[in-house]
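*Asks:* Below are the sequence and a predicted model; questions follow.
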Amino acid sequence: FRSIFPPERLQRIARMEAEHFWFVGRRMGIARWLRAVGPLDGWVLDAGCGTGAHVQWLARQGLRPLGLDLLADGLRGLRAQEPVLPLIQGSAERMPFRDGAMAMVLFLDVLEHLDDRTGLREAFRVLSPGGWLLLSAPAMPWLWSARDVAAGHRRRYTHRTLEARLREAGFQIVHWQRYPFFLFPWIVATRILSRIYPAVLEREERPGRILNAWLTALVQMEVTLGRWIRWPLGSTLLVLARKPISLME
């Protein structure tokens, strides 16, 4: 596959994934669930890993990460930085792995880009019995905006539609959470305003250092409180699901 992204854009995306308040808060929630599931004896697949920022992060958590992405651009940049990390170019709709090879599969804002039934069936296939699926996906179809179009999304989910897809694929849902709740009014406002003033989305993507620090503290507080509170609203659904150990479960 030829390169379609200029290096400076890839660097900007990687920097945003590392520092932007939205990614920091989501990563904090993922870390809490990783601690909850306990030690993972096997590969942790980041399917649709993009620039590979989360593959690096998973390695720092002491896990055995494996990155998979259809486009070579992000993989090439990460391989130059981290030559020892296992990275494979391939489709999340047809994963090049044997049945039961993975202890966990992550779909971090990837499912909305796929034929979701196919993607979830593949995740189920490559997971070992009792293996974990951790995913995030955009919620609330009425929030559809120019950001979804630019990102190549096929859909946004309701809780019920995502739950139905997971159960249809064979997964047991262990936990789910909406995110972010505290910033939800701002997100709604930017989505509505962007229909008239597209530049509003640029401000959300590049909030500035001081504003980003303040928003980061806010989402971190929300994720911490999320241990005890199931937030009623949020533009993203976070789901932890499991492949049954046996067909009798």
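*Replies:* Thanks, I have it.

*Asks:* make it CA atoms for all contacts and neighbour counts henceforth
*Replies:* Fine.

*Asks:* In this structure, mark out all the helices, start to finish.
*Replies:* Along the chain, counting by DSSP state H, helices occupy 7-19, 21-37, 53-60, 72-81, 116-126, 146-151, 159-169, 184-193, 200-205, 209-225.

*Asks:* Distance to S235 and mean neighbour count added to the ones you listed, as CSV?
*Replies:* Shown next, in CSV, are those (distance: least, CA to CA, whole Å; neighbours: other CA atoms under 10 Å):
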stretch, distance to S235, mean neighbour count
helix 7-19, 17, 14
helix 21-37, 11, 17
helix 53-60, 21, 18
helix 72-81, 26, 17
helix 116-126, 19, 21
helix 146-151, 12, 12
helix 159-169, 11, 15
helix 184-193, 7, 16
helix 200-205, 14, 14
helix 209-225, 13, 16
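
*Asks:* alright, now check it against this:
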Amino acid sequence: MDIRYEAQYHLLEEQHWWFQARRDFVFALVQELGLAPTAPLLEIGCSGGPLLLRLRESGFSNITGIDISPRAIELAHRRGLPNSFAMDATKLDFADESFDIIIASDVLEHIEDEAQALREWHRVLRPGGRLIVFVPAFSMLWSQHDVVNHHFRRYTRETLLTALRQGAFSISRSSYWNGVLFAPALLVRGMQRLLQPNAPAAEAADANGDLTALPKSINKALLSLLRFENKLLGKLNFPVGMSVFAIAHKSVSQRS
């Protein structure tokens, strides 16, 4: 991730509509699993820890976070999350079968060796444990935002599920997320490619990608829109979206 983008990310991650709405949905998915408050939970790519803080406030007492960025972990420590560590998601410094649940939101696309990451996540997950994973969707939405974030790929539902199954996970549920903004985003991406067809990716990349502070009224409106969509996703799956997510599990019969 570009350092300038990361600084902007940490400034906005608690209040920005996208991150708030996604945290809401991930939190709801965790609640649906009916885990005990003492269940060991790992968030990969925890950033400054806003989701971990919410989970702790809801009663989870055995939470751990990792992030590749020492700056993110320093911020998490300042926010009162001492059990967070700077760590490579492909080389986890945890024993086999350490966690009942792993959360990884917008992490896998940053990792060149996707298979190695999933092997590690599978290794530290207990039999019967769950993995909640979010990734950006559709290569047709590739933009300067992906360049600034140092993404290696975008996913479809099928490519995400294939990667998870090749990593020995079984799938409990999968869907797209943020379907309401898919069509506008596709139009914008198309216009950008039309107006700058030969622009080198590095030159075209704004340091902030798509991450900007919006007026409070617009931020609130977009957050309300996605929160409404989150409620719908509690009852159905979407055929398209800006992101794709899956809930996968490690078979009870599997051992690391």
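*Replies:* Sure thing, it's come through. What you are looking at is a predicted structure, and each value in this text was computed from that prediction instead of being measured.

*Asks:* hmm, back to that, out of the helices of the first structure, flag the one nearest E93 of the first structure.
*Replies:* For E93 of the first structure, the closest of the helices of the first structure is helix 116-126, at 4.7 Å, according to CA to CA.

*Asks:* Spatially, what comes nearest to the aligned residue in the second structure for T118 of the first structure if we skip its sequence neighbours?
*Replies:* Aligned by TM-score structural alignment, T118 of the first structure pairs with Q116 of the second structure. Nearest residue to Q116 of the second structure, sequence neighbours excluded (CA to CA, 6 or more residues apart in numbering): T90, at 5.9 Å.

*Asks:* what's the burial count for the one you found?
*Replies:* 18 (other CA atoms under 10 Å).

*Asks:* residues contacting it?
*Replies:* The contact partners of T90 of the second structure, by CA atoms under 8 Å, 6 or more residues apart in numbering, come to 113, 116-118, 120.

*Asks:* likewise H122 of the second structure?
*Replies:* Contact analysis of H122 of the second structure by CA under 8 Å, 6+ apart lists 167-169, 250, 256.

*Asks:* if we go to the first structure, which of these are intact?
*Replies:* With both residues aligned by TM-score structural alignment, their matches' CA atoms under 8 Å, the contacts of these that the first structure also has are 167-169, 250.

*Asks:* Just the residues contacting stretch 12-20 of the second structure, thanks.
*Replies:* Counting by CA under 8 Å, 6+ apart, 50, 213, 219-220, 222-223 sit against stretch 12-20 of the second structure.

*Asks:* Quick check: the aligned residue for L238 of the first structure in the second structure?
*Replies:* Aligning on TM-score structural alignment places L238 of the first structure opposite F245 in the second structure.

*Asks:* hang on, I meant C49 of the first structure
*Replies:* In the second structure, C49 of the first structure lands on C46 (TM-score structural alignment).

*Asks:* G65 is in contact with its match, correct?
*Replies:* Yes: with contact defined as CA atoms under 8 Å, C46 of the second structure counts as touching G65 (5.4 Å).

*Asks:* so what's in contact with the two at the same time?
*Replies:* With CA under 8 Å, 6+ apart as the test, C46 of the second structure and G65 both reach L52.

*Asks:* got the contact list for the aligned residue in the second structure for Q177 of the first structure?
*Replies:* Under the alignment (TM-score structural alignment), Q177 of the first structure maps onto S175 of the second structure. S175 of the second structure is in contact with 157, 237-239, 244-246, counting by CA under 8 Å, 6+ apart.

*Asks:* what's the spacing between S175 of the second structure and V26 of the second structure?
*Replies:* 13 Å (CA to CA, to the nearest Å).

*Asks:* who's in contact with stretch 96-111 of the first structure?
*Replies:* 40-49, 90, 119, 123, 125-129, 131-138.

*Asks:* go with 6 Å
*Replies:* Contact with stretch 96-111 of the first structure is made by 42-47, 125-128, 131-137, as judged by CA atoms under 6 Å, 6 or more residues apart in numbering.
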